[in-house]
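kindly return the folded structure for what I paste below:
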Amino acid sequence: MSLLCNFSEATTRIKEHYTLSRFIEDSGVALKKTGREAVGLCPFHAEKTPSFSVNDQKGIYYCRGCGATGDVIKYHATANGVSDGKAISQLAYSLGITLKSDNQPQHSRSEPSTATPSRETRATLSDLHDHVAELAHRYLLSVLNEPDHPATKYLLEERQFTLEEIYRFGIGFLPPEQPLWALVSNPSPHNPEPVTLPESQWRVSAIEAGLLNGSYQTSMFQGRILFPITNTDGRCVAFSGRVIPALADSVVLGDRKYVNSPETHIFDKSSTLFGLTPWRFTLRDKKTASQWRELNAKTSYVLVEGLTDVVRLTQLGIRAVAAMGTAISNEHLRIILTRADTLIVLTDGDSAGVDAAQKAMLTVLPLLKAGHVAYAACLPDGEDPDSYFCELDITPNPTEHFWHLANGLHRHLPEEVWFDEYIGHTADPVSIADQVRIERALSPSGPAKIPVDPLWRLSLIRFIADVTGYYTQPLVSLRSAYFTPSEQTEWMLDDSSRFWLYRIARAPEILRPMTRPKLKSWWVKDAVNGLLGAATECPAPLRLIYQAGIAAHKSKEPISDWPSLVSVLLDVGFPTGLLVAWASVVEDGDKSLASLGYTEEVLSPDLWQVEFEEWVTSIDQSLTAKLFQALNLDSD
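Modelled structure (predicted):
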């Protein structure tokens, strides 16, 4: 009887049950006890000198080489290419723990399990796929010893697949001569655990899974090279079958190069990526498991169109995945970006490939967060990744050669594709119609999808300004009636007090308290609205600080770092042109702040507030004295 736990309870039980060093050794990593720690070669990157250590007392592993660290759950997640939540689910299942939501009532152990029919259906379909995939993989491994077999000639000679890749992806083959039921129900070296269900019951599931069609006894996947498609649990949930030219006349639908499983209860094409999660059956081999751990530790992903492209690039040490014969979806990209820092969409160079690349860039832009890099690269016309990179595996460093070739391909950047799609050509200087089109593209109610991340949103606005010379400015009360953003930017960059903008970007939580005392001062209002006698009477950085302070006080959202400050200011309608100027100061492109030591300055928010108050007090006294002198009044 399984134990019912919520996620937090299951996490504790998992960590209590497993000894981390033994768990890691069971996954195929050799460890040697050294004092309180066990040491070995890191499973997440290639190395010759051990830098990977495991401390069972703390339940933590750490690699001094690549920085990988975590507990038993993080190790399982990284090694198997799954999320932390999925790792908890899988480890809990292996311990006989049934997970429940926090608000699900706790049942006694004596109560029977109440699995829903849909879960039973999914489990049956997954078991069926895993069984067929194992049978096909074992059968293919046996015929690879026959040099004249069509599958051997096609894979090893024509496609130049290696045994490593056949093991890694669990590639299989089913003979086309026998009915599928005969293959799965009769014991053989390839099928050590035959199906025990009645044929009629098994056949219903096989038809639902798309393995059989109507009254056919032979599957459309027989006689083809069979690629298992996995879910994030590492279960086989679908197949893609590639026809072998020599067998095309003897297989079902032999005129089709590829046949794919239909969508089922366990398979959704729009959220499934080939090559993302290893099939759990292949991880029984320690060498294959080690290779997958190293692949899953990579943070640069290449998204390609074909399954054989994934196999080819993986041979070169590249982390590659493919959409399942469908357009690249929002969910495909979201899944990848939760694991990757860099995403390259690699497409063919024909018109369809270019179109797919541009659509992918429009889809990915709203999903990007700080730290992400994404672009599309198109191969020369007539090439695909399998053909273009096919000879790199014989070079001394195939991974390095791949990136060298890939960096030379024509790129489509997401911001450029977005600009061409929603703004297009503009006049110089921009016309009113151009300005309206730009503002509409950036409007939340407009046709274009813009980045949710505040830094990407700000950078997109800066890109538009660089291309068109137009600074977008929402019509809000904070916008100066007399000073353009370009004027304020110029004054700001020339002002020696701009280091205050850098300080506030480092500790933005001080913005509200440091500006609050003088917000209602006459000169602050006049400076913000451009009403002082001369524009430079109030330093440009100080004017911007008070404009931001007034805006920040309109929001109750917390401000803890630069992205949250940008988000709050944008939400209350702060002029985007001024944020662009502020960001340029923070970047310190000319290294002027660095040369003065401000970029290495110790973070001292309390001290900075005191210094700011002293600075503002001196300006207040100076401007008040000038005002009284102009009015022939005694400042005393």
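
going forward, measure contacts between C-alpha atoms and count neighbours the same way
OK.

tell me who's in contact with residue 350.
Neighbouring residues of residue 350 by CA atoms under 8 Å, 6 or more residues apart in numbering: 380, 381, 382.

Three-state assignment for the second one, please.
Here residue 381 is recorded as coil under DSSP: H, G, I helix; E, B strand; the rest coil.

find the nearest non-adjacent residue to it, please.
Closest residue to residue 381 apart from its sequence neighbours, by CA to CA, 6 or more residues apart in numbering: residue 349 at 4.2 Å.

now that neighbour: which helix or strand?
Using DSSP states H and E, residue 349 sits within no helix or strand.

what does residue 167 give?
helix 163-169.

elements contacting that helix?
Under the contact definition 3 or more CA pairs under 8 Å, 6 or more residues apart in numbering; DSSP states H and E, helix 163-169 sits against helix 286-296, helix 307-315.

could those helices go into CSV alongside distance to residue 420 and mean neighbour count?
CSV is the format used below for the helices and strands packed on helix 163-169 (distance: least, CA to CA, whole Å; neighbours: other CA atoms under 10 Å):
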stretch, distance to residue 420, mean neighbour count
helix 286-296, 35, 21
helix 307-315, 30, 22
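
one more sequence to fold, the one below, so I can look at both together:
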Amino acid sequence: MTPYADVPRCIKIRLSLSTHVLAAGIELKKRGAEWVGLCPFHDENTPSFSVNDTKGLYFCRGCRATGDIIEFHAAMNLVSTGQAIKELADLADIKVEPRQYTPRNGPAVRRPQRQAWDRSVLLDINVAAQYVFRGKAEHPDFISVIEERHIPPALAAAFGLGYFPTNLAFLDSMVARPELSDLSRDQVSLGCAELGLTYTGGGSPFTGRLIFPITDPSGAIVGFSGRTLDEASKAKYINSPESELFDKSRLLYALTPPRALITASPEAREFWRTLIAQDEIYVVEGYTDVIALAAFGIRACAGMGTGFSSHQVQLLLKHARRIRCLYDGDRPGQQAAQRTMLTVFAEMTDDHRLTAHLLPDTHDPDSFLAANPDDPKAALSGLHVRQPESLWWDHYVGKLSTPSSLADQVVIERAYANRDTYPKTPLWQLMIARRIQQISGYLIRYPALQTQLPPWSLHRLARQALSNEDAIVRLWLHRLYARPDRIAALCAPYRRRWWANDLLTGRAGADGPPAALTYIFAANVCLGDDDSIDQAGLVDRLLKNGFPARWLMGWASTFTAVTAERAEEHEADSGVGDRTWQFEWSTWLDSMDESLCNRFKAALTRLDNH
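Below you'll find the predicted structure:
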């Protein structure tokens, strides 16, 4: 067990600051003895944020933010320094001795174990605290801050925003509340300390701050978050500490209204009734962003830190079928949006839809709405949208090489095998497999995917008829359109040749095999080894198996034109035996194969010489 006073020093020894910064999603590059990147605490385009592992400190030359790993964790996760120490100690596997306190007239003694509190009593204390905070809504500092943030008083009341001045005794106000009349002053004091509403020695960490009540899914007030009014303060936000009531990894701000407020106010009840009736919800970063959207009748919620937990995702999916991520437009905001999108995507069901809406890099949701007050919904709908499957591909697969390699296939297979990264329903697994095929042409081994996308699915010429000026090609197009039963036998010896694959995938160049020969080999893919197909059933069979309609029209028009040109020879062709056709076909393709291979080898030789 490590004494509490030694825990910060042990944390700094065991945990690397740069590793912790990288784990928070901030990109750093090694530059000499330091790591350098964009500052997470202010908007910038040129990196001014540096991390020095030797000193264990970070420093931003732009906004002057500085500190150690504990201060960084507290600032990034919107928690107090004490809570940051607790979370980092858990991360470093440091067992902490119970803290000691020193009475005025005596030696240091071990802090007594917390008493077991009745949950209903703790909830009553939080409700009383909410009324105390709201009771100062007429204070000049509170009025000034909500006016500065363009929050109408009615909206501040609906969200239960509050304040408590620094020059008043918070505990005295709590003891006077009728909700706590059954408790003694000592009990109120102990309960407030248990919930983090007061310090052990008196006073409250929430004084002089804009207060946001935090509710659980039932609407009970389980904690508070306080934003400093002093921009020079290191702790921009502080949250209630972890307690029997408050676990920030299981809560979302404004997902449900404060029950105590809507019970007491018909106006607030009607406001929230309209808001939560919506089946879609915006996920944003800041509490004030939530309120800014609500001012225009748009439902939103926010996480309690930089990341989304599985519990928070389940809450979100339970309360809305359509989720839209709307994060700050700067780089850290978009990185946070991507992390949230990937987390939510992995937990989605077939009933949900998820999108990310990209703000300009100079805006957050609050400022964007302020810039578009006339029709904010239209402005939001005009933003660039990213789909979750696109983000999934970028994050887990990335850009493929051209032409694709075995390494690409390994990355794709590994990404698809990690079933925890995308929705777990059979339909979504099928859709992801098809998405992979559409992008890469690579067939995923998924049993539900019964049919393989044809090789020409990505062929840029599949939407138009192919050039067929070559007389020999036109002859064979004519012959095999009339006798499709012979396609399988004629194509079998050549279907695995490299140039045949190039034809089907659209990679054959102008100096390669005749383009219209693609029709015959594509028909072979559609018909397989079936040698019983006749001309009457050819069209339906080809279309059913994905043969491009434009190609079929081009082939049919060639057949019609050649029939008119060679009316007499057509009758003669129909009586030619299989062996003759096989000889003529193989003589032509063998000659073409040899010519193409020679050209290919010559090209390789020229490359080697260079």
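
run through who's touching stretch 329-343 of structure 1.
270-273, 298-303, 323, 360, 363-364, 367-368, 371-375.

tell me the contacts of the residue sitting nearest the centre point of structure 2?
Nearest residue to the geometric centre of structure 2 (CA atoms, centre = their mean): residue 341, 2.0 Å. When contacts are counted by CA under 8 Å, 6+ apart, residue 341 of structure 2 touches 325, 354, 355, 356, 388, 391.

longest helix in structure 2, by number of residues?
For structure 2, the helix with the greatest residue count under DSSP state H is helix 578-609.

from the chain's centre, how far out does that helix sit?
The chain centroid and the centroid of helix 578-609 of structure 2 are separated by 50 Å under CA atoms, centre = their mean, to the nearest Å.

again, but for stretch 427-437 of structure 2
18 Å.

go on, stretch 550-568 of structure 2?
52 Å.

in it, what counts as buried?
For stretch 550-568 of structure 2, burial by neighbour count (16 or more other CA atoms under 10 Å) applies to 551, 552, 554, 555, 556, 558, 559, 562, 563.

tell me the one of these nearest residue 545 of structure 2?
residue 552 (12.2 Å; CA to CA).

skipping its backbone neighbours, what lies nearest residue 333 of structure 2 in space?
Leaving aside its sequence neighbours, residue 333 of structure 2 is closest to residue 327 (5.4 Å, by CA to CA, 6+ apart).

might one say that that neighbour is in contact with residue 360?
No - using CA atoms under 8 Å, residue 327 of structure 2 and residue 360 do not qualify as a contacting pair, with a distance of 10.3 Å.

could you check which of the two is surrounded by more residues?
residue 327 (28 against 14; other CA atoms under 10 Å).

in structure 1, what residues pair with the helix or strand containing residue 72 of structure 2?
In this assignment (DSSP H and E), residue 72 of structure 2 forms part of helix 69-77. Counting by TM-score structural alignment, helix 69-77 of structure 2 falls onto no part of structure 1.

check which element follows that helix along the chain.
As assigned by DSSP H and E, the chain's next helix or strand after helix 69-77 of structure 2 is helix 81-91.

packing partners for the helix or strand just after that next one?
Using DSSP H and E, the helix or strand that follows helix 81-91 of structure 2 in sequence is strand 100-101. Contacts defined by 3+ CA pairs under 8 Å, 6+ apart place strand 100-101 of structure 2 against strand 109-110.

mean deviation of whichever helix or strand comes after the strand it packs on from structure 1?
Per DSSP H and E, the first helix or strand lying C-terminal to strand 109-110 of structure 2 is helix 119-134. With mean CA distance after the TM-score superposition for structure 1, helix 119-134 of structure 2 departs from structure 1 by a mean of 1.2 Å once superposed.
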